[in-house]
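1. sequence first, then the predicted structure, then my questions.
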Amino acid sequence: MGAQLCSKADTSAPLEALRFHAEAKGAQVHLDAHECTARRRATFHDGIVFSQRPVAPGERVALRMLQQEGGWCGGLRVGFTRLDPAHVSAPSLPPFMCPDLEQQSPTWAAVLPEGCARAGDVVRFWVNRRGQLFAKVNAGRQFLLRKGVRMGAPLWAVMDVYGTTKAIEILDPASSLFPTAAPWVPSEEAVQEPEATPGRECAICFHHTANACLVPCGHTDFCSYCAWRVFRDTAKCPMCRWQIKAVAPAWSRPALRTGEGS
């Protein structure tokens, strides 16, 4: 990773407003002049960004969803890391936060439930002293994204402007511009990510619902997570061996091609 872990927080200086770190960012990320807006220029990955300073337990990281882009599966990922972005070599960042950055470093992240945040919504996320990662959308109730964040050392916020998420803005938590209406209330199904119904299981993990379409062959036998892993690792459809050009939602399935893959 070409990164250095920080073992001691600077507690003498007052907390400054959160911004995105100017240098530690994915290859497709463009930041505005104030380092408050992160936009992914192209493709669906290489959108990792960090906060410029450590985030205290219980401190809310507030993001406004500025723009979304159709044609992809999956969206914003959020979490915390012990990687000090001041010592992260940007070219060494992997294309995906989940699972690549998690596997390469002490990073704990989660995917926001499908459809929970749309353009204009504000997402707040934080970690408590028990290592639980929570999130909240607009004025809705908080929901648990994951457990097991290791406490006891400085943690930086890390975000992945991924898939359908095209641009985000980091906000001052005291901002009066936060929306107060139209909260998103997650169902137990969205938070718990239950097993798929019989007959709709992903052909790779056999757990999540098959909801992704491989382009151009049109096979829809995989969940979006497994489809992206196959696309990244081999770019070959496991069913027909056609070369994968893109991954799309299952409802956008093209006409099925036949024959051997190239």
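-> Great, that's in hand.

2. switch to C-alpha atoms for all contacts and neighbour counts from now on
-> Fine.

3. tell me how many other residues crowd Thr11.
-> A total of 7 residues lie near Thr11 under the criterion other Cα atoms under 10 Å.

4. and it, how far from Arg53?
-> Computed with Cα to Cα, to the nearest Å, the distance linking Thr11 and Arg53 is 12 Å.

5. what's near enough to touch the residue nearest in space to the middle of the chain?
-> Geometric centre of the chain, nearest residue: Arg77, 1.6 Å, by Cα atoms, centre = their mean. Taking Cα atoms under 8 Å, 6 or more residues apart in numbering, we find Arg77 in contact with 97-98, 109-112, 159-162.

6. for comparison:
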Amino acid sequence: MSRLQERSRLSSLPLHISGNCTRSISPRTTSISHLHRMPLETSGSTGCGWACLGALTFDSYALGDQVTLSQDRRKASRSKTTFRDGLVFSSRPVRVNERVRLRVENHVAGWQGALRVGFTTVPPRDRSLPLPQMAIPNLTDIPGHWAKPIQEKDCHAGSELEFWVSRGGTLYLRIMGFRKVKALEGVNLGQPRWAMVDVYGQTTSVLLLGSEQRVLMGIRRSCPAPKHLPLQNMADHSSVNHANEEQTKMVCENGKISLRGRLEKCASDSEASKHCVVCMAAEASVTLLCGHRCLCLQCSFRVIREFGTCPLCRRPL
């Protein structure tokens, strides 16, 4: 088969990308040895396609004790009554040269130090809770963690920055669009890396603006973040507060029954019950994606965080 015939044949085939996206191969870019160098979409659209890096939000499981996430998990806020316990991590691994973009939303005077950013090879869902109080030195003293403090003068409300890891394992920073700065070296490229952000000191709130990866033929960008948590009726509750878990400890009958045991026991109860199947006291006000209304608001935080499935039908949330 001639090269021209081969290109004609390939031009009619769809190229399957991750997710539900497909893209037809252009005849001028169908050389089999160069498929990985196909032109990328460079428009402002971040819809799922060849140029899409996937959604990037903060992980809702591994949160510092004083952190509150917005409903779309893009904004992380720390209590102003303390300077620490502000750790958050990205919801997925970040690629080499994928630049994570942040904006400082709020800051307060009175504390020393400010935002810290970096990467880790430890998956957020594999971490034990509660998290350490600070990224530096609590986590950076542990293998698999790299972080750099940002100067206070660069962390006023409205300041924007981006950070990424190069192919040489170097952590770079760029603040307010100025030239990049080499922060540190030696980041492990042999394992997936999650972005790590410590909302520390004077920094009390940051917004995750997304990410982008500059490649030879264009720019790849992260998807827009989902607008809502995987709950259907949380319009009256604009945030997920890690501290709400403390209010769910009463469901354990004086500590004699674990939450898992309670869920297993209640899964066989009537699905039409008006009471939460965990605490058996408050009204079941939260409707899950599967359609079951079986949890009160307080218990739903812990169930989603620790199990991630409906207690009745076990459908993932």
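-> Here it is on my side, so go on. All values derive from a computational prediction rather than experimental measurement.

7. mind listing which of the contacts of Arg77 of structure 1 are in strands?
-> Counted as lying in strands by DSSP state E, out of these, are 109-111, 159-160.

8. which of those has the most neighbours?
-> Among those, the one with the most neighbours (other Cα under 10 Å) is Asp160, at 30 neighbours.

9. would you check the span in structure 2 matched by stretch 17-26 of structure 1?
-> Here stretch 17-26 of structure 1 aligns to structure 2 at residues 55-64, judged by TM-score structural alignment.

10. same check, this time on stretch 188-206 of structure 1
-> Going by TM-score structural alignment, stretch 188-206 of structure 1 sits over no part of structure 2.

11. cool, and stretch 231-243 of structure 1?
-> Using TM-score structural alignment, stretch 231-243 of structure 1 lines up with nothing in structure 2.

12. quick check: end-to-end length of stretch 121-134 of structure 1?
-> Termini of stretch 121-134 of structure 1 sit 17 Å apart (Cα to Cα).

13. which parts of the stretch 1-150 of structure 1 are strands?
-> Using DSSP state E, counting those that start in this stretch, the strands assigned to the stretch 1-150 of structure 1 run over residues 20-25, 29-31, 37-40, 48-54, 61-68, 77-81, 107-111, 122-127, 133-137, 143-146.

14. if I pick Glu169 of structure 1, what's in contact with it?
-> Residues near Glu169 of structure 1 by Cα under 8 Å, 6+ apart: 36-38, 63-66.

15. preserved in structure 2, out of these?
-> Retained in structure 2: 36-38, 63-66, out of the contacts of Glu169 of structure 1 (criterion both residues aligned by TM-score structural alignment, their matches' Cα atoms under 8 Å).

16. which one among the residues you listed gets closest to Phe134 of structure 1?
-> Nearest to Phe134 of structure 1 among those is Leu63, at 13.8 Å by Cα to Cα.

17. isn't that closest one up against Pro173?
-> No - judged on Cα atoms under 8 Å, Leu63 of structure 1 makes no contact with Pro173 at a distance of 9.2 Å.

18. neighbour count winner among those two?
-> A direct count of neighbours by other Cα under 10 Å for Leu63 of structure 1 and Pro173 places Leu63 higher, at 23 against 16.

19. please name the nearest non-neighbouring residue to the counterpart of that one in structure 2.
-> Residue pairing (TM-score structural alignment): Leu63 of structure 1 is matched to Leu102 of structure 2. The shortest distance from Leu102 of structure 2 to any non-neighbouring residue, by Cα to Cα, 6 or more residues apart in numbering, is to Leu208 (4.8 Å).

20. swap in His30 of structure 1?
-> Closest to His30 of structure 1 by Cα to Cα, 6+ apart is Arg39, at 5.2 Å.

21. give me the neighbour count for the corresponding residue of structure 1 for Gly201 of structure 2.
-> In structure 1, Gly201 of structure 2 lines up with Gly163, judged by TM-score structural alignment. Gly163 of structure 1 is flanked by 23 other residues according to other Cα under 10 Å.

22. just to revisit the earlier point, residues in contact with the match of stretch 17-26 of structure 1?
-> By Cα under 8 Å, 6+ apart, stretch 55-64 of structure 2 touches 69, 72-76, 85-92, 124-125, 127, 129-133, 208, 210-211, 222-226, 242, 305-306.

23. for Phe143 of structure 1, what are its contacts?
-> Applying Cα under 8 Å, 6+ apart, we find Phe143 of structure 1 in contact with 134-136, 186, 191.

24. thinking again about what came up before, looking at the contacts of stretch 55-64 of structure 2, which are in helices?
-> Among the contacts of stretch 55-64 of structure 2, the members found in helices (DSSP state H) are 305-306.

25. quick one, which of the contacts of stretch 55-64 of structure 2 are buried?
-> Buried residues within the contacts of stretch 55-64 of structure 2, counting neighbours by 16 or more other Cα atoms under 10 Å: 69, 72-76, 85-92, 124, 131-133, 208, 210-211, 222-225, 242, 305.

26. max-length helix in structure 1?
-> Ranked by number of residues, the top helix in structure 1 under DSSP H is helix 224-233.

27. quick one: list the elements packing against the helix or strand following that one.
-> As assigned by DSSP states H and E, the chain's next helix or strand after helix 224-233 of structure 1 is strand 246-249. Strand 246-249 of structure 1 is packed against strand 212-215, helix 224-233, with contacts defined by 3 or more Cα pairs under 8 Å, 6 or more residues apart in numbering; DSSP states H and E.

28. what about 6 Å?
-> strand 212-215 (3 or more Cα pairs under 6 Å, 6 or more residues apart in numbering; DSSP states H and E).

29. and Thr82 of structure 2, what pairs with it in structure 1?
-> By TM-score structural alignment, Thr82 of structure 2 lines up with Thr43.

30. ok, back up a step: quick one: the kept ones among the contacts of Glu169 of structure 1 as CSV, columns for distance to Gln142 of structure 1 too.
-> Formatted as CSV, the kept ones among the contacts of Glu169 of structure 1 follow (distance: Cα to Cα, whole Å):
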residue, distance to Gln142 of structure 1
Cys36, 24
Thr37, 24
Ala38, 24
Leu63, 15
Arg64, 16
Met65, 17
Leu66, 21
